[in-house]
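got a structure for you, letters missing:
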């Protein structure tokens, strides 16, 4: 588990490290969350905007990834397209352990619009298995970020 104070301290350091590595992360709402945006290319060649946020979940006391993908006109990309073209999960891969089963579609706690998130209910157990005391946020993102194909630098250099 991670306290909100620890989260705020780590998110600030994380954003600084990402910016040093020329990645487009920013602190938002006085350090309440971090945001990154980039373009993704769908299988039909269209470019769509990706918007990724890291927020603190006070119920589970862990960080949570919130993300969405948008057409150039602002229309959200349908979930089936996100799964097939961005997350690249084939129907044969779908199971109870698939990332698809852990993605929820809820109102973003700060923006108030629908976003996807990776449900945080198992995060604490996953992090206990890693046995990390230092660099909680980077360790967490090395697992959860790759599940949504988030582009990140070599994590071993960030510890």
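Cool, got the structure. Values in this document were obtained by computation on a predicted structure and should not be read as measured data.

C-alpha from now on. contacts and neighbour counts both.
Noted.

if I look at the residue nearest the centre of the chain, how far off is residue 106?
Residue closest to the mean C-alpha point of the chain, counted by CA atoms, centre = their mean, is residue 65 at 3.2 Å. Residue 65 sits 12 Å away from residue 106, going by CA to CA, to the nearest Å.

which neighbours do the two share?
The contact sets of residue 65 and residue 106 overlap at residue 117 (CA atoms under 8 Å, 6 or more residues apart in numbering).

Comparison target, given below:
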């Protein structure tokens, strides 16, 4: 287990900000008041993802439908078979997912997390990230909001496409898996709905990194890439 106090979190955030300023990066610190937990790091950037094609829900059912259609092509076509063959079966694009897992058993439907490629129609999304201290878990938590070009919020399932996985061979997670990884929560400082990476395993993950002189930096370096935050390598050199 690797936890930190509020004072340690704030000190390491300030140290992180000094490095950010030296590198002309865009991180900042929001301070609501002096109360515990009421300050957090902010980072904004624009990314491009494909959000026009909805995530494939119940991927297993889709695979079964494709198999059934293929089998029918070798059989005499009845009226029902012709109707089935006239239906389009959505095929998932190359997908990427996050590997973190927490305890959640809300559903067993499978989904595919899709990312933009050259053949897809993509949209620019404005991301706002908050690194917030969790008083209950005593670890940093990554909250974020994603805005479309028209100013509307990205929906939960669309936000799953933001994930970048370290395992390119693994493309499908169950809906319960994704809900346990990324969930909508009330922001503990702003009291508004935000998406967040669930902190249930953050302490264990930080513990596996060994001794770190700045756990906030380590947290962002480890968790940030899943949501397309990529720190300059010089952050580690300037500690």
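All right, it came through fine. Since we're looking at a predicted model, the values are computed, not measured.

quick one: TM-score?
TM-score for the superposed pair, counting by TM-score structural alignment, normalised by the length of the first structure: 0.86. Supporting figures: 158 aligned residues with a CA RMSD of 2.5 Å.

I'd like to know how far the residue nearest to the centre of the first structure sits from residue 153 of the first structure.
For residue 65 of the first structure relative to residue 153 of the first structure (CA to CA), the value is 17 Å.

what range in the second structure does the longest strand anywhere in the first structure sit on?
In the first structure, with assignment by DSSP state E, the single longest strand is strand 47-57. Mapped onto the second structure using TM-score structural alignment, strand 47-57 of the first structure covers residues 124-134.

Isn't residue 29 of the second structure up against residue 41?
Yes: between residue 29 of the second structure and residue 41 there is a contact under CA atoms under 8 Å: 4.6 Å.

Which strands or helices does the longest strand of the first structure pack on?
Judged by 3 or more CA pairs under 8 Å, 6 or more residues apart in numbering; DSSP states H and E, the packing partners of strand 47-57 of the first structure are strand 33-41, strand 62-70.

what's the average distance of the last one to the second structure?
Strand 62-70 of the first structure differs from its equivalent in the second structure by a mean of 0.6 Å after superposition (mean CA distance after the TM-score superposition for the first structure).

Show me how far that strand is from its chain's centre.
Distance, stretch centre to chain centre, for strand 62-70 of the first structure: 4 Å (CA atoms, centre = their mean, to the nearest Å).

Also stretch 22-38 of the first structure?
With CA atoms, centre = their mean, you get 11 Å for stretch 22-38 of the first structure.

related to what we said a few turns ago, list the buried ones in the longest strand of the first structure?
48, 49, 50, 51, 52, 53, 54, 55, 56, 57 (16 or more other CA atoms under 10 Å).

want to try a markdown table for the helices and strands packed on strand 47-57 of the first structure, with distance to residue 4 of the first structure as columns?
Converted to a markdown table, those look like this (distance: least, CA to CA, whole Å):
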| stretch | distance to residue 4 of the first structure |
| --- | --- |
| strand 33-41 | 11 |
| strand 62-70 | 8 |
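
Deepest-packed of those strands, please.
Using mean count of other CA atoms under 10 Å, the stretch among these with the largest mean neighbour count is strand 62-70, at a mean of 22.

just checking, what packs against it?
Applying 3+ CA pairs under 8 Å, 6+ apart, we find strand 62-70 of the first structure packed against strand 47-57, strand 114-118, helix 136-147.

okay if I get the ones you listed as JSON lines plus distance to residue 69 of the first structure?
Output for these, formatted as JSON lines (distance: least, CA to CA, whole Å):
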{"stretch": "strand 47-57", "distance to residue 69 of the first structure": "4"}
{"stretch": "strand 114-118", "distance to residue 69 of the first structure": "9"}
{"stretch": "helix 136-147", "distance to residue 69 of the first structure": "15"}
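
With respect to residue 126 of the first structure, which of those lies nearest?
helix 136-147 (8.6 Å; CA to CA).

and the closest one with strand 47-57, angle?
Taking axes from the mean of the first three to the mean of the last three CA atoms, to 10 degrees, one finds helix 136-147 of the first structure and strand 47-57 inclined to each other by 140 degrees.

what range in the second structure does helix 136-147 of the first structure sit on?
Going by TM-score structural alignment: helix 136-147 of the first structure matches residues 215-226.

Which positions within the matching stretch qualify as buried?
So stretch 215-226 of the second structure, judged by 16+ other CA under 10 Å, has buried residues 215, 216, 217, 219, 220, 221, 222, 223, 224, 225, 226.
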